[in-house]
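Peer 1: got a structure for you, letters missing:
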């Protein structure tokens, strides 16, 4: 009896297990039969209309990244037919989720030609993402349905985690591309290419506002976990534990002072007591305020630069009793100290046409590159053109609101160009009356020094406050000022360069008058006036009252008869 019951129980357990397995198989089969979520036909059709209106100009009608604007853009528009997407929450090499596509369309990619689309509704963003999945057959393959990786919440950043991340940064070879200080100047940086053979620059980790996938700690952790498809950047998901990836995230986050570049429109020249000595380098500028200005491409005059490698410059200014000096700094992947450069060097028109760039020397490198960004090809001969920088000021102090044309002045309003070819020991001065009319005007007043250290150029210009030629600089005065940077590795010279628009230089007076003294003097003067008025009123109306009642001044008792 007992054995019979046991056999029945065993049979029941076996049947139950079989039914559970069968149910799982059915459910799995149903899930596979359903396939990935690619939206409805109506949603994809709606997305197609949006795509042809807003996206095809860059990404092409066929989604192959060959739109008519593609040759002008860096990084080049993504080829959707390959199924390779940089910013995702899925494993390295995997497709993005629908939410990943929606998020990147909505947020855009900073410092590229891919804008954010906050004007599109959630429904439109979703429809557009569904249509993009139609360009690659991988999205319809059930075996390739995307699954997200585990992205735990951010722990608190500490000094200990930052120090641990710094060690991991070196141990895992991040400095090979991004450099010791994270400025994107590692030894492998000039040789990197993406999966399509396009040269690709490692991002500057000290400027996280330029990160394509976002600048938050969560964004950085995600990139370290998933990698960037199509670039030399692998995933650290298996190589590092969660806490180790968070430690590296904290270190990368610590390399920037802010999520925002803090751009301004004013640089203040501060007075210093000691005579400015160029041999002491940047030490003089420690007390001067730092101003950061954005660099944009010169796209007005031919030959144009649509995406300059330099994205910003920082400027500090000081002056003594005789001279003014400006320190200009920017980050550069590789210093070009040979060759030549100049503000009027000719550039062949074909260099603007966006012909396919040759692959960088050395081929693709399997090295870590968490925030890679594509750029124009480096020169076949890296030393053909040197790096250079210039400061531009009006030749005469403007008397009104009108300034010279910001691209090297104009016929009526010339500019002085303080130009430093960084393959030469000294700067020289030019006078510009337009990009086609630039002439040397070197009076010997301009001096300077330049140095390059671990991915950063530091260039100091010095000129008398009242030079032989050019506008004077006076305390309490505002002066228009602009900057240009030429990257020799990217063959920039002449009109092909990055530049700023006009900003302002303010020469701060040696001693700023205190407002307390004038305020006290004014208050005392007003008080004296008030007391005088009160005294006069009392005397005047007191005499009138006595006269009306026939009274006479009372005599002291000692004088009475």
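Peer 2: Good, I have the coordinates. These numbers were taken from a predicted model, which means no experiment stands behind them.
Peer 1: can we go C-alpha only for contacts and neighbour counts from here?
Peer 2: Will do.
Peer 1: Wait, residue 151 touches residue 223, no?
Peer 2: No. Contact between residue 151 and residue 223 fails when scored by Cα atoms under 8 Å: they sit 10.5 Å apart.
Peer 1: what residue is smack in the middle of this structure?
Peer 2: residue 210 (4.7 Å; Cα atoms, centre = their mean).
Peer 1: Please, where are all the helices along the stretch 451-561 of the chain?
Peer 2: 516-548 (DSSP state H, counting those that start in this stretch).
Peer 1: residues touching the residue nearest to the centre of the chain, list them.
Peer 2: 110, 111, 203, 204 (Cα atoms under 8 Å, 6 or more residues apart in numbering).
Peer 1: With residue 37 instead?
Peer 2: By Cα under 8 Å, 6+ apart, the contact list for residue 37 reads residue 98.
Peer 1: Give me the distance between it and residue 200.
Peer 2: With distances taken as Cα to Cα, to the nearest Å, residue 37 is found 33 Å from residue 200.
Peer 1: Check residue 26 too.
Peer 2: 47 Å.
Peer 1: Below is structure B, check it against A:
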């Protein structure tokens, strides 16, 4: 700066140079300030990043601590306390699967002393990871009595994991030799094209012959199914591949692929990883996936019967059935009266209904891996006919909240009307009941129901039809439009020893016949819409006139 001033005094620099030098002198502090500002932001950013890094590391360590509670004597002891309170009733005090509740469960509880777990992420023959066991306890297993223990904290579940591992010496042996189970490697799924699905079907039917257990339609009705036993000599049913929501291993493509290549420990389901290419196994996976519906049928409390003006369908495969959606109704075993049925074979049915001016018809579908007829098994055990009944109160309650008959075939104060079908012989009957042990067949002359039953590939399709009203007002339900009519269902699987009181039953639901769409209804609807539009136009014009009047008054 001093040199610049001297240069100016000496006259050695012209005016332009002087002006430029003065500009630099003024700008230099600004550059210094900006540099300091940039440096401040850089340092602040580094500090923030370090802080976030330390925080994330802290939370990561905290999460890891929460997810992997260490296998200490203290935690094992705590796990035992939880096990004795929550688990031993099914799995037994010693983990052998022989708890007091075991005889009433199907499938039976797992024997934890053998370390044979169904849902694993490891290769064939390997022990499950601790995380595998944690997941089973946390999530439960679909279609079994094993619930998900969401009431337990993660810490408590890990404590149970460490305790139940003590039932099987193999876990200690792995730990002693420092052996780690190998995790199954699963590639990216192949697209489920029509060609891939067809190749998978060929593998299912021919190369691997999966149909011999799972059935041609995938409903677990293959010729080998009745003879299958698990590792503990208990009868076991093949998985019904048409109901993916019941898959114990999960229903995604990766879950199905893993089950195919690892098998299911303790069951007749083998591992197919050897002798098959990855492409073949993915084709099979895509075919299995295609056997289930894209959407599970809805569960609801009301079965809506659709009105049509034409004749009702007379066949279970009539295209008219495609115009209405099925409703899923869950069933449970009858355990209130002796003899009880704790393990019914059928736990859900799917129902559709259509009616016209004179009649109503129901289509009921359910899976049953055997078509039963009266007789005995090779071991001398009795086999009974398969049966299904629709149950109504004889008198429709005044409202949905009015008292209904007892759901197990009524009571002395409220009789019920049963529409019954039996497979052997193939007959339809009408009954009245005022208790589970108090029922009476109606005479053949007074019978008003008719129907048709078809059994194919492990599934029953049953059509039952009747007039909306009958001449017998005393013993028959008189079906009315726009009424909430109580309805329930009873199912017997004869091959499972189900007869009389031993059955699957639903609670009360409602049948509702949707209002008829007649020409008069449509005319009234159109007139109502027209009247509404006219009123709205008049109303809007009135508002506009008042607004114009107010603006004119203000101006004047």
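Peer 2: Noted; the coordinates are in hand. Here the structure is a predicted model, which is why all the values come from computation and not from measurement.
Peer 1: on that earlier part again, aligned counterpart of the residue nearest to the centre of the first structure in the second structure, please.
Peer 2: For residue 210 of the first structure, the aligned position in the second structure is residue 246, judged by TM-score structural alignment.
Peer 1: ditto for residue 108 of the first structure
Peer 2: Using TM-score structural alignment, the partner of residue 108 of the first structure in the second structure is residue 140.
Peer 1: dump the residue contacts of the residue nearest to that match when sequence neighbours are not counted.
Peer 2: Nearest residue to residue 140 of the second structure, sequence neighbours excluded (Cα to Cα, 6 or more residues apart in numbering): residue 148, at 3.8 Å. Counting by Cα under 8 Å, 6+ apart, residue 148 of the second structure touches 136, 137, 138, 139, 140, 141.
Peer 1: Have a look at residue 151 and residue 223 of the first structure and say which one is more surrounded.
Peer 2: Set residue 151 of the first structure next to residue 223 and count neighbours by other Cα atoms under 10 Å: residue 223 wins out with 28 against 13.
Peer 1: what kind of secondary structure is that one in?
Peer 2: helix (DSSP: H, G, I helix; E, B strand; the rest coil).
Peer 1: Tell me how far it lies from residue 244 of the first structure.
Peer 2: Applying Cα to Cα, the value for residue 223 of the first structure to residue 244 of the first structure is 14 Å.
Peer 1: show me where the stretch 51-200 of the second structure has helices.
Peer 2: Counting by DSSP H, counting those that start in this stretch, the stretch 51-200 of the second structure has helices at residues 73-86, 88-91, 130-139, 154-164, 169-176, 194-202.
Peer 1: Redo those helices as a markdown table? Include distance to residue 410 of the second structure.
Peer 2: Listed next are those as a markdown table, based on distance: least, Cα to Cα, whole Å:
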| stretch | distance to residue 410 of the second structure |
| --- | --- |
| helix 73-86 | 36 |
| helix 88-91 | 34 |
| helix 130-139 | 38 |
| helix 154-164 | 44 |
| helix 169-176 | 54 |
| helix 194-202 | 48 |
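Peer 1: nearest to residue 435 of the second structure, of these?
Peer 2: Distance to residue 435 of the second structure, taken as Cα to Cα, is lowest for helix 88-91 among the helices of the stretch 51-200 of the second structure, at 32.9 Å.
Peer 1: where's the counterpart of residue 153 of the second structure in the first structure relative to residue 128 of the first structure, distance?
Peer 2: Matched by TM-score structural alignment, residue 153 of the second structure corresponds to residue 121 in the first structure. Residue 121 of the first structure is 11 Å from residue 128 of the first structure, where distance means Cα to Cα.
Peer 1: Which one's more surrounded, the two?
Peer 2: Using other Cα under 10 Å as the criterion, residue 121 of the first structure and residue 128 rank with residue 128 on top: 25 against 11.
Peer 1: count of neighbours near the residue nearest to the more buried one when sequence neighbours are not counted?
Peer 2: Leaving out its chain neighbours, the residue that sits closest to residue 128 of the first structure by Cα to Cα, 6+ apart is residue 47, at 3.9 Å. Neighbour count of residue 47 of the first structure, defined by other Cα under 10 Å: 22.
Peer 1: dump the residue contacts of the counterpart of residue 47 of the first structure in the second structure.
Peer 2: Aligned counterpart of residue 47 of the first structure in the second structure: residue 79 (TM-score structural alignment). Neighbouring residues of residue 79 of the second structure by Cα under 8 Å, 6+ apart: 156, 157, 158, 159, 160, 161, 162, 163, 164.
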